[in-house]
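In: sequence first, then the predicted structure:
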Amino acid sequence: MSIPVIDFGAYSLDGKEVPEEPMHNLSRQFKAAFTEVGFLFLKNTGITQKEMNRVLDVSQEFFQLPDELKRPFSWTIIDNCSHGWVFPEEERLNPLRPPDLKESFNIGRFQPDIEWPPVSEFREILTSFFHRSKELGLRVLTVMAHSLDLDPEVFLSAHRFVGTNKNLSVLRTLYYPPVNRESVNEHQLRCGEHSDFGTISLLFQNNEGLQVRARSGEYIDVPVTPGAILINIADLMQRWTNDQFTSAPHRVLLPPAGDSNTRQSVVLFLNPDHEALITCLDGSNKYPPVTGQDYLMERIRGSFDEY
């Protein structure tokens, strides 16, 4: 299995409407990728490698701060939105493994009362990137709807409040520090096997380590493709499409012994609005109706030991 690479130039953030033929081609490729693999790479999206690098660079400045300077910005669910620093080994995405060897900063809302770390341009760069990624994600949802012969409003109307306290979408900038093999617990990974929670995820990464599970059960390495964005189906979208689109488990391995490299990535987890009612699009009752907020809060609680 390999992850398809799809040219999104016809519907990039630099453009407007898509003519019928390019939309048909995109829809066909999306449907094949999301039913067979659950992941795809998008290139020529309008988000450049330079933009990604700015986010990674300013994030690195934050992660290099002493913990005592980061702790005042610790993660919490504020006003129904996720915001703040998730400290190292606070989260375990696979409950059967020890906590993940990573830290992150979550951005999910932009009200004036939100406090931001004292890192130059941190707020401005991450806020801009959140909104750019959101707009790209909505375009992806539009193509996904076309691929299923649906009115795009079926998906778009459930994501009207992204970036507000009526939605739990979150941009996470992640840092995986160097690994000391002598202090690693048995079965511990940088990020344990899991599938994402909500609608779709948009991943920007700068080095290898991510693996995706194929239908065969085998994990395959995800290459780093400069300038390309990795898009994957999340669990709520799989429910929504009655398993037509597949949410594939993935993980981040430990680096090879003697490798002291760090890893960084940025992910937009695009999720439905709190009050959006998710029901099977084919009219079946395979999965019971659930609101975006109820489903996501249950999954988030399962990832944090003390939440």
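Out: Now that the structure is in, tell me what you want to look at.
In: from now on I want contacts and neighbour counts done on CA atoms only, so please keep to that.
Out: Noted.
In: quick check: Ser195 touching Ala234?
Out: Yes: with contacts counted by C-alpha atoms under 8 Å, Ser195 reaches Ala234, the gap being 6.5 Å.
In: got any residues that touch both of the two?
Out: Common neighbours of Ser195 and Ala234, counting by C-alpha atoms under 8 Å, 6 or more residues apart in numbering, are 247-248.
In: more crowded one of those two?
Out: Counted by other C-alpha atoms under 10 Å, Ser195 and Ala234 do not tie: Ala234 has more neighbours, with 25 against 19.
In: in stretch 28-47, what counts as buried?
Out: 28-31, 33-47 (16 or more other C-alpha atoms under 10 Å).
In: cool, stretch 101-111 as well?
Out: For stretch 101-111, burial by neighbour count (16+ other C-alpha under 10 Å) applies to 101-109.
In: do stretch 179-194 as well
Out: Buried residues in stretch 179-194, defined by neighbour count with 16+ other C-alpha under 10 Å: 179, 188-194.
In: give me the helices and strands touching the longest helix anywhere in the chain, please.
Out: When the chain is parsed with DSSP state H, its longest helix is helix 122-147. Judged by 3 or more C-alpha pairs under 8 Å, 6 or more residues apart in numbering; DSSP states H and E, helix 122-147 is in contact with helix 20-36, helix 49-63, strand 103-107, helix 153-156, strand 200-205, strand 263-270.
In: mind running it again at 6 Å?
Out: helix 20-36 (3 or more C-alpha pairs under 6 Å, 6 or more residues apart in numbering; DSSP states H and E).
In: return the distance of the helix it packs on from the chain's centre.
Out: 21 Å (C-alpha atoms, centre = their mean, to the nearest Å).
In: okay, the angle between that helix and helix 122-147?
Out: Using axes from the mean of the first three to the mean of the last three C-alpha atoms, to 10 degrees, the inter-axis angle of helix 20-36 relative to helix 122-147 is 100 degrees.
In: what's helix 20-36 in contact with?
Out: The contact list for helix 20-36, computed with C-alpha atoms under 6 Å, 6 or more residues apart in numbering, reads 143, 147, 244-246.
In: wait, which of those residues is closest to Trp75?
Out: Thr246 (29.8 Å; C-alpha to C-alpha).
In: second structure follows, compare the two:
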Amino acid sequence: MTTQPPAPGAESRIPTIDLSAWLSGDRAARAAIAQTVDRALRSAGFLLVRGHGVDPELRARIRDVARGFFHLPAPAKDAYAVKVGGRGWLGPGAEANGYAEGTETPPDLKESLSFAADEPTGNPAVDAEWFLPNAWPGEAPELKDLVETYLTQMRSLSDRLLELLGVALGEDEDFFTRHTGHPTWGFNINWYPGTERVGPPLAGQFRIGPHTDFGTVTVLDRQRGKGGLQVFTDDGGWEDAPFDPDAFTVNIGDLMARWSGERWSSGRHRVLPPPSDAPAEELMSLVYFYECDPGTSVRGLDSHTYLRGQLDAITSS
């Protein structure tokens, strides 16, 4: 599949910001960063974020351990098989993200290890749906400590980003974080194998089909690849997302777009299938989906009724 080269000005639609400069407290720097973020979220819904303080070695180690699990024979992984929204292994064909847009597509060409919020609130009904224990594969005993360390850092980073977004929207810094005292979140380790595993892609088939995310912010640690991330804008169409190995790729989801009064655009994106000129390409992404407290009303929409409906929509049947 050919890709459209970035159009002139594409970099400016997905700018890089330095979070450490934002956290420094310098008023001029903060004002400039907030303006940059506001412009970017009105266009592509994406940012690159440096100065986040998350150890690259931790991310590399998670990939190494997860890769060992993904390369296990299918019967070993089947013990952890779940449907979308569950905690465990999402095997081949489990998801079709294009369905979230109402587009019938072949299943996505990926596997995932999926984790989610697991600290109970004390409300039995809420906990039974949103705060169940995670499943940690015994075949990858190092994974639990690595991922839990990473998740602690991701929640802290996500709250810092939400504080920035509150100011960028012209509100108080805690405009969003006052609703993240006990939030839900999801974390996927997405494995994108080559065609020797998944076969040649079908017409309209992607590693992840075109969609927008569902929550507030998504924090993505990805790898450079030909069959990688593309972002859609009205001005440029589909373009390869800019890549910086030291930066996280951050996008806003549907709840955040609604929370902004549709000032900002939920970042539409897809992940290309294995490229014909590099069919053995193997990539892995660490994807943290941040949401909000159950029961939060986002401009009249119950946040978690919406989230459950979208998760059900992308379940491939």
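Out: That came through, no problem. Nothing here was measured: the structure is a model prediction, and the numbers come from that model.
In: and the TM-score between these chains?
Out: Between these two chains, after superposing, the TM-score reads 0.87 (TM-score structural alignment, normalised by the length of the first structure); 285 aligned residues with a C-alpha RMSD of 2.0 Å.
In: Provide the aligned range in the second structure for the longest helix of the first structure.
Out: The aligned range for helix 122-147 of the first structure in the second structure is 143-168, by TM-score structural alignment.
In: quick one: average offset of the matching stretch versus the first structure, please.
Out: Its aligned residues in the first structure lie a mean 0.7 Å from stretch 143-168 of the second structure after superposition (mean C-alpha distance after the TM-score superposition for the first structure).
In: make a markdown table from the buried residues of stretch 101-111 of the first structure and add distance to Phe130 of the first structure to it.
Out: Shown next, in a markdown table, are those (distance: C-alpha to C-alpha, whole Å):
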| residue | distance to Phe130 of the first structure |
| --- | --- |
| Leu101 | 24 |
| Lys102 | 21 |
| Glu103 | 19 |
| Ser104 | 15 |
| Phe105 | 13 |
| Asn106 | 11 |
| Ile107 | 8 |
| Gly108 | 8 |
| Arg109 | 10 |
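In: which of the residues you listed sits closest to Ile300 of the first structure?
Out: Asn106 (13.0 Å).
In: kindly tell me how buried Pro178 of the first structure is, as a neighbour count.
Out: The burial count for Pro178 of the first structure: 17, using other C-alpha under 10 Å.
In: cool, and Leu156 of the first structure?
Out: Residues near Leu156 of the first structure, counting by other C-alpha under 10 Å: 16.
In: got it, and the one 5 residues further on?
Out: Taking other C-alpha under 10 Å as the criterion, the count of residues near Phe161 of the first structure is 16.
In: show me what it lines up with in the second structure.
Out: Match for Phe161 of the first structure (TM-score structural alignment): His182.
In: doesn't its match lie inside a strand?
Out: No: counting by DSSP: H, G, I helix; E, B strand; the rest coil, His182 of the second structure is not part of a strand but coil.
In: can you pull the contacts of it?
Out: Applying C-alpha under 6 Å, 6+ apart, the residues near His182 of the second structure are Asp293.
In: who's in contact with Val65 of the second structure?
Out: No contacts exist for Val65 of the second structure under C-alpha under 6 Å, 6+ apart.
In: next one: it from Gly194 of the second structure, what distance?
Out: Plainly put, Val65 of the second structure is 19 Å away from Gly194 of the second structure if you go by C-alpha to C-alpha, to the nearest Å.
In: again with Ala31 of the second structure
Out: When Ala31 of the second structure is compared with Gly194 of the second structure (using C-alpha to C-alpha), they lie 44 Å apart.
In: do Arg39 of the second structure as well
Out: 36 Å.
In: re earlier: angle of the longest helix of the first structure against strand 263-270?
Out: 60 degrees.
In: and helix 122-147 of the first structure with strand 103-107, angle?
Out: Going by the same axes, to 10 degrees, helix 122-147 of the first structure makes 80 degrees with strand 103-107.
In: next, the buried residues of helix 122-147 of the first structure.
Out: 122-123, 125-127, 129-130, 133-134, 136-147.
In: report the aligned residue range of the first structure for stretch 34-52 of the second structure.
Out: The aligned range for stretch 34-52 of the second structure is 27-45, by TM-score structural alignment.
In: gap between that stretch and the chain center?
Out: 15 Å.
In: how long is it end to end?
Out: 15 Å.
In: could I get the full set of strands for the stretch 201-317 of the second structure?
Out: 208-211, 217-221, 229-233, 237-240, 248-252, 269-271, 283-290, 297-298, 301-302 (DSSP state E, counting those that start in this stretch).
In: which among these is found nearest to Arg87 of the second structure?
Out: strand 283-290 (13.9 Å).
In: Arg268 of the second structure: what's it in contact with?
Out: 211-212, 232.
In: now with 7 Å?
Out: Applying C-alpha atoms under 7 Å, 6 or more residues apart in numbering to Arg268 of the second structure gives the contacts 210-212, 231-232.
In: with that, I have no additional questions.
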